[in-house]
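Novice: 3D, please:
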Amino acid sequence: MHDQVYSAERLNESLQSPVLALIEPLTLTRTSILSILRQELASIEIVDMATTRSLDDVSARDVRLVALSIGDKTIDDPAVEDDLALVAEYCPNASIALISNRDDEATALAAMQRGVRGFFPTSLPIEVAVAGLRLVLAGGVYRPLPIIELSKTPGFEQPYPRALASAYSANGDRNVPDRNTSDFTPREQQVLTELELGLPNKLIAAKLNLSENTVKMHIQHIMRKCAARNRTEAVLRWSGRLSGNGRDNGTNGASIPEA
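Specialist: Purely as a prediction, here's the structure:
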């Protein structure tokens, strides 16, 4: 009797644990990714499957993220649209990350416009991909390319790339708070944008094609220009959420990883 109760408790705990669902039709590729993710993301249960149809088996679970491989297909491919619809049906509360053999701007932008929160070209280094998945699991949005070429957007005179699709409305209208960027170089503005997303130095370096030492140098310059003691304070001052006397507007608990 005791063993039955214990087994029931273990089953209930398993059903309540957060889940990442990996969908990849190629067995060798799927098992390779699965092996890496289980080592790197030990705090979440990872289940693998060949097709989105198998999501029905975990629809009652707490699926936090569905990582869907689409291979060479475009976002408007009927098969991809069907897969996205099934993910929405079986796991309505899950974020979606797409793994794609394509790394062009059109594919990435089309994915973000459909509510995808992570776009991962297969050309990414594995450590960058894992860091990006952690970001999406934490509620962020990841993609390695600028979401829009803002230099061609009316009202922008300096490069100001944004990684978050949510910074724009569906029709591309600007929805970003005004910042005083005149004191920062274009590269420092890019680093600030990534810092605001909470990205570590390694991921910032990979996204901007810089060395980690160069990223650290830019952060030091940013902190000095913001009269900030750390990177979190620099972002808060830049975004206008922290006044000059060091008191913020309810964001004392926020922190940005150092590396």
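Novice: going by C-alpha atoms from here, please, whenever you check contacts or count neighbours.
Specialist: Noted.
Novice: Leu98 belongs to a strand, doesn't it?
Specialist: Yes. Judged by DSSP: H, G, I helix; E, B strand; the rest coil, Leu98 forms part of a strand.
Novice: that one - how many residues pack around it?
Specialist: By other C-alpha atoms under 10 Å, 24 other residues sit near Leu98.
Novice: now Ser7
Specialist: 12.
Novice: try Thr52
Specialist: What Thr52 shows, counting by other C-alpha under 10 Å, is a neighbour count of 21.
Novice: figure out the helix or strand that the closest residue to Val80 other than its chain neighbours lives in.
Specialist: Once flanking residues are discounted, Val80 sits nearest to Ile70: 6.8 Å by C-alpha to C-alpha, 6 or more residues apart in numbering. Counting by DSSP states H and E, the element that carries Ile70 is strand 62-71.
Novice: could you also give me the structure for this next sequence, so I can compare it with the first?
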Amino acid sequence: MTSTTILVADDHPLFRNAVVHALREALPEACVVEAASATGLNQALEARPDTDLILLDLTMPGAHGFSALLHVRGEHPEVPVVVISSNEHPRVIRRAQQFGAAGFIPKSSPAESIGEAVAAVLEGGAWFPPLTVERSEADATLAAKLAQLTPQQFRVLLCLADGLLNKQIAHELALAENTVKVHVTAILKKLECHSRTQAAVLVKSLEPEGTL
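Specialist: A predicted model of the protein is given here:
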């Protein structure tokens, strides 16, 4: 386990510290990296391409519900992601699974569950609470559409969801405005959306039920 690198992405310092402590108890030789936002998560992954596992909260700054999970799965499909959330709604758990998570740990779970989940996923398995909600074909279709986007197009899509204009997106992502226009056109086509507003509504649908 000396080469195991685990990234904990959660914007609540106290809970993040608790997770890190639980990981060090279960895997004392693992390297644990922390991030407190979607941007920090991306930066950490760029700095540590050898990351073996990500523990991800859904409500960090810069994320729209499941968008961080989808973004990571698109850019780093080889890295398994385990969602940690205070929202234990069965549909939230099912959606996390359908959007590519390898596991789901409710924040109300005992610390031992973190070690169990991490061990299971690192061994190539999965770790989810018992599921009572049927698989959603709508979510499967949405995941398939989003999977067509390139990482850069996904970033542009999130900016669209925030209501940014092309000029603002260009500034935010350090792109030429014409490049943004090309991306927006491609995004709308791949998502089968007729307008920027429709695409933004699609992103909003990634927000889980209830509060996380």
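Novice: average gap between the strand holding Ile70 of structure 1 and structure 2?
Specialist: Superposing on structure 2 and averaging over aligned pairs (mean C-alpha distance after the TM-score superposition for structure 1), strand 62-71 of structure 1 comes out at 1.5 Å.
Novice: just give me the match in structure 2 for Ile99 of structure 1.
Specialist: In structure 2, the residue paired with Ile99 of structure 1 is Ile84, using TM-score structural alignment.
Novice: for that match, give me its contacts.
Specialist: 55-58, 104-107 (C-alpha atoms under 8 Å, 6 or more residues apart in numbering).
Novice: which strands and helices sit next to the strand holding Ile70 of structure 1?
Specialist: strand 18-23, strand 95-100, helix 126-137 (3 or more C-alpha pairs under 8 Å, 6 or more residues apart in numbering; DSSP states H and E).
Novice: show the contacting residues for the residue nearest to Val80 of structure 1.
Specialist: Ile70 of structure 1 neighbours (C-alpha under 8 Å, 6+ apart): 24, 80, 98-101.
Novice: need the max-distance pair from those.
Specialist: Val80 and Asn101 (13.5 Å; C-alpha to C-alpha).
Novice: ok, Pro49 of structure 2 - how many residues close by?
Specialist: 11.
Novice: gap between the counterpart of it in structure 1 and Ala94 of structure 1?
Specialist: Matched by TM-score structural alignment, Pro49 of structure 2 corresponds to Arg61 in structure 1. Using C-alpha to C-alpha, to the nearest Å, Arg61 of structure 1 is found at 11 Å from Ala94 of structure 1.
Novice: over to Tyr6 of structure 1?
Specialist: Tyr6 of structure 1 is 30 Å from Ala94 of structure 1, by C-alpha to C-alpha.
Novice: which one's more surrounded, the two?
Specialist: Set side by side, Tyr6 of structure 1 and Ala94 show more neighbours around Ala94, with 20 against 11, by other C-alpha under 10 Å.
Novice: tell me the contacts of the residue positioned nearest the centre of structure 2?
Specialist: For structure 2, the residue nearest the mean C-alpha position is Leu69 (1.6 Å; C-alpha atoms, centre = their mean). Applying C-alpha under 8 Å, 6+ apart, we find Leu69 of structure 2 in contact with 56, 58, 81, 99-101.
Novice: what's the helix or strand for it?
Specialist: helix 67-75.
Novice: tilt between that helix and strand 81-85?
Specialist: With axes from the mean of the first three to the mean of the last three C-alpha atoms, to 10 degrees defining the directions, helix 67-75 of structure 2 sits at 180 degrees from strand 81-85.
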